[in-house]
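J.: Sequence first, predicted coordinates after that:
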Amino acid sequence: MRTPHVVVVMGVAGTGKTTIGPLLATRLGVPYAEGDDFHPAANIAKMSAGVPLTDEDRWPWLDAIGAWAHEQAGLGGVVSSSALKRAYRDRLRAAAPGVVFVHLTGDRALIEDRMAHRQGHFMPTALLDSQFATLQPLEPDEAGVVVDVSGSPEEITARAVNALRDLERFEPRAARSSR
């Protein structure tokens, strides 16, 4: 499957955006960009210290991701971004109107366990509560799909590809759920 869309892999920390994003990009035959790489150093320092980001902290980061997505418009691409609030997704859509979201979601205990066992990431498990408190799930008028993160990375990626395929075929402007 190849897509001219830019797909934003979103969700709270620990859902596997950094794992699923590159796998999805490979399956779609498009480039991948790691959303964390767009954070200014001050944001990474703040999160590393266990301090949640404010909206003001996030705007430059979202604008940088949006600029990348805009450059990829018509070419396709996959980028990871928590995109937890509707306002954040609206900002990404304003920069690149054709973006489609893959919302990775799952059981909180599973996500916390995965976060606790990952190595070399700046986001501490202590910030998971703030992530869930901030999360506003995709709304029906947002182009995107919801994909459960239980199972292997390959299974999750396959569910995402199938859900995107269904979205393009059947409901190009509505969110669907894939479990």
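T.: Cool, the structure landed. Numbers count the residues shown, from 1 in each chain.
J.: going forward, measure contacts and count neighbours with C-alpha atoms only.
T.: Noted.
J.: Can you show me the helices along this protein?
T.: With DSSP state H, the ranges of helices along the chain come out as 17-28, 41-48, 55-72, 86-95, 108-117, 128-134, 153-170.
J.: from these, which stretch is densest packed?
T.: For the helices of the chain, average neighbour numbers computed from mean count of other C-alpha atoms under 10 Å are highest in helix 17-28, which has a mean of 21.
J.: re the thing from before, would you turn the helices of the chain into JSON lines with distance to residue 147?
T.: Below are the helices of the chain laid out as JSON lines (distance: least, C-alpha to C-alpha, whole Å):
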{"stretch": "helix 17-28", "distance to residue 147": "11"}
{"stretch": "helix 41-48", "distance to residue 147": "26"}
{"stretch": "helix 55-72", "distance to residue 147": "21"}
{"stretch": "helix 86-95", "distance to residue 147": "17"}
{"stretch": "helix 108-117", "distance to residue 147": "14"}
{"stretch": "helix 128-134", "distance to residue 147": "16"}
{"stretch": "helix 153-170", "distance to residue 147": "6"}
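J.: want to compare, so here's the second one:
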Amino acid sequence: MLAVVFAVMLQQAATGQVVWETPTPGEPMEGATPVEIPAIPDSARVDPYGYERAECSPLIRKGDESMEACQQRVRGALAANMGAALPAGLTPVGAADNCRQEAAGDRYALQCGAPSRADRPAAVLEERVCDTRPRVQPQGGVAWTEDCRPAGGRRNDDDGLRIRLGGRD
């Protein structure tokens, strides 16, 4: 494929069809339109979070515009108008920030955004059923004790009276 492209370029160079032009510094290029920065009110500069909430409210945004599209549009306008004064929480999605080298030996491996965290093992909590019962104390009086067991219905081996008959339980 690359060889075909070079062959076509060489054929055009032989016939004199390839012309390189350098644009003059003062003229804008044809087809290039200046990018217009959307205007935001002064209240958006004071409270950019409130401005985003107000603009992307389901009561105000267009019916065919999703929440994510609205946030992207508003955050882009805020970033264009506020520049470095934009809070970090409102940076548009896809903006490169906090970039650092990922691997020490590879200078091209970059990690941008928040650093990834290793997954912590989830602590599995066992559901328990607890019974509160009164017990008589030797000195007199009553003390309340709480006996807990797993909710699955199985009891600990230490609970209850056991009699061994023939070496088995």
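T.: Perfect, thanks for sending it. Predicted model, so just to flag it, every value in this text is computed and none were measured.
J.: TM-score of the superposed pair?
T.: Scored by TM-score structural alignment, normalised by the length of the second structure, the superposition of the two chains gives a TM-score of 0.23; 62 aligned residues with a C-alpha RMSD of 4.7 Å.
J.: Of all the helices of the first structure, which one is nearest residue 176 of the first structure?
T.: helix 153-170 (7.0 Å; C-alpha to C-alpha).
J.: list the helices and strands that closest one packs on?
T.: When contacts are defined as 3 or more C-alpha pairs under 8 Å, 6 or more residues apart in numbering; DSSP states H and E, helix 153-170 of the first structure sits against helix 17-28, strand 144-148, strand 176-178.
J.: Compute the inter-axis angle for it and strand 144-148.
T.: Taking axes from the mean of the first three to the mean of the last three C-alpha atoms, to 10 degrees, helix 153-170 of the first structure and strand 144-148 form an angle of 150 degrees between their directions.
J.: Just want the angle from helix 153-170 of the first structure to helix 17-28.
T.: Here the directions of helix 153-170 of the first structure and helix 17-28 differ by 60 degrees (the same axes, to 10 degrees).
J.: Just to check, residue 50 of the second structure is in contact with residue 44?
T.: Yes - counting by C-alpha atoms under 8 Å, residue 50 of the second structure does reach residue 44; the two are 7.4 Å apart.
J.: ok, these two, which is more surrounded?
T.: The residue with more neighbours, out of residue 50 of the second structure and residue 44, is residue 44; 16 against 13, by other C-alpha atoms under 10 Å.
J.: May I ask which helix or strand encompasses the more buried one?
T.: Element membership for residue 44 of the second structure, per DSSP states H and E: helix 42-46.
J.: packing partners for the helix or strand harbouring residue 129 of the second structure?
T.: Assigned by DSSP H and E, residue 129 of the second structure falls within strand 128-136. Strand 128-136 of the second structure is packed against strand 142-150, with contacts defined by 3+ C-alpha pairs under 8 Å, 6+ apart.
J.: buried sites along the one helix or strand residue 49 of the second structure maps to?
T.: Here residue 49 of the second structure, judged by DSSP H and E, is contained in helix 48-55. Buried residues in helix 48-55 of the second structure, counted by 16 or more other C-alpha atoms under 10 Å: 48, 49, 51, 52, 55.
J.: Now do the contacts for the third one.
T.: So the one you mean is residue 51 of the second structure. Residues near residue 51 of the second structure by C-alpha atoms under 8 Å, 6 or more residues apart in numbering: 43, 44.
J.: make it 7 Å
T.: With C-alpha atoms under 7 Å, 6 or more residues apart in numbering as the criterion, the residues that contact residue 51 of the second structure are residue 44.
J.: hang on, the earlier thing: for the helix holding residue 44 of the second structure, buried residues please.
T.: By neighbour count on 16+ other C-alpha under 10 Å, the buried set for helix 42-46 of the second structure is 44, 45.
J.: Name the surrounding residues that touch it.
T.: Contacts of helix 42-46 of the second structure (C-alpha under 7 Å, 6+ apart): residue 51.
J.: If we use 8 Å, what do you get?
T.: Applying C-alpha under 8 Å, 6+ apart, the external contacts of helix 42-46 of the second structure come out as 50, 51, 78, 82.
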